[in-house]
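Chemist: pasting a predicted model and its sequence here:
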Amino acid sequence: MLSWALTFLIIAIIAAVLGFGGIAGTATGIAKILFLVFLVLFVVSLIFGRRPRV
């Protein structure tokens, strides 16, 4: 998931340098959403991974 966020971030940076404003904005938005989803899943896995096994 984090690799997808980084991929879209790189696409956004390249598109912004080349002057494609709409594509850069869309790719940036997708990268932000994917990063937040990754962050939430990471925190959830940390919380549930620390439970003592019965």
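Modeler: Received the coordinates, thanks.
Chemist: use CA for all of it now, contacts and neighbours both
Modeler: OK.
Chemist: regarding this protein, what is its longest helix?
Modeler: Selection of the longest helix in the chain by residue count, based on DSSP state H, yields helix 21-49.
Chemist: buried ones in that one, by neighbour count?
Modeler: Ile23, Ala24, Ala27, Thr28, Gly29, Ile30, Ala31, Lys32, Leu34, Phe35, Phe38 (16 or more other Cα atoms under 10 Å).
Chemist: below is structure B, check it against A:
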Amino acid sequence: MRKKDKRKNLIIWLAIVIFLGIPFGMLNNNMFIGFGIALCFAGAFNTAFWKSKE
């Protein structure tokens, strides 16, 4: 994997975590749990995205 692809992937991953983490955190009044849920979603998306590219 090229360095540029890695950087692009990381930016997409962080954007998903931030945009999902804040609303989920506000829902439970606990940002830690919100970002934990968002990390799970981002990981699942990332795995599905790379499996589809193979």
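Modeler: Nice, thanks for sending it over. Note that the structure is predicted; figures quoted are calculated from it, not measured.
Chemist: could I get the TM-score for this pair?
Modeler: Superposed pair, TM-score by TM-score structural alignment, normalised by the length of the first structure: 0.48. Supporting alignment: 35 aligned residues with a Cα RMSD of 2.2 Å.
Chemist: of the buried residues of helix 21-49 of the first structure, closest to Ile13 of the first structure?
Modeler: For those, the residue nearest Ile13 of the first structure by Cα to Cα is Ala24; the value is 6.8 Å.
Chemist: Lys4 of the second structure: helix or strand, and which one exactly?
Modeler: helix 3-28 (DSSP states H and E).
Chemist: so what touches stretch 10-19 of the first structure?
Modeler: If you take Cα atoms under 8 Å, 6 or more residues apart in numbering as the criterion, stretch 10-19 of the first structure is touched by Gly21, Ile23, Ala24, Gly25, Thr26, Ala27, Thr28.
Chemist: tell me the spacing between Gly21 of the second structure and Thr47 of the second structure.
Modeler: Separation of Gly21 of the second structure from Thr47 of the second structure (Cα to Cα, to the nearest Å): 19 Å.
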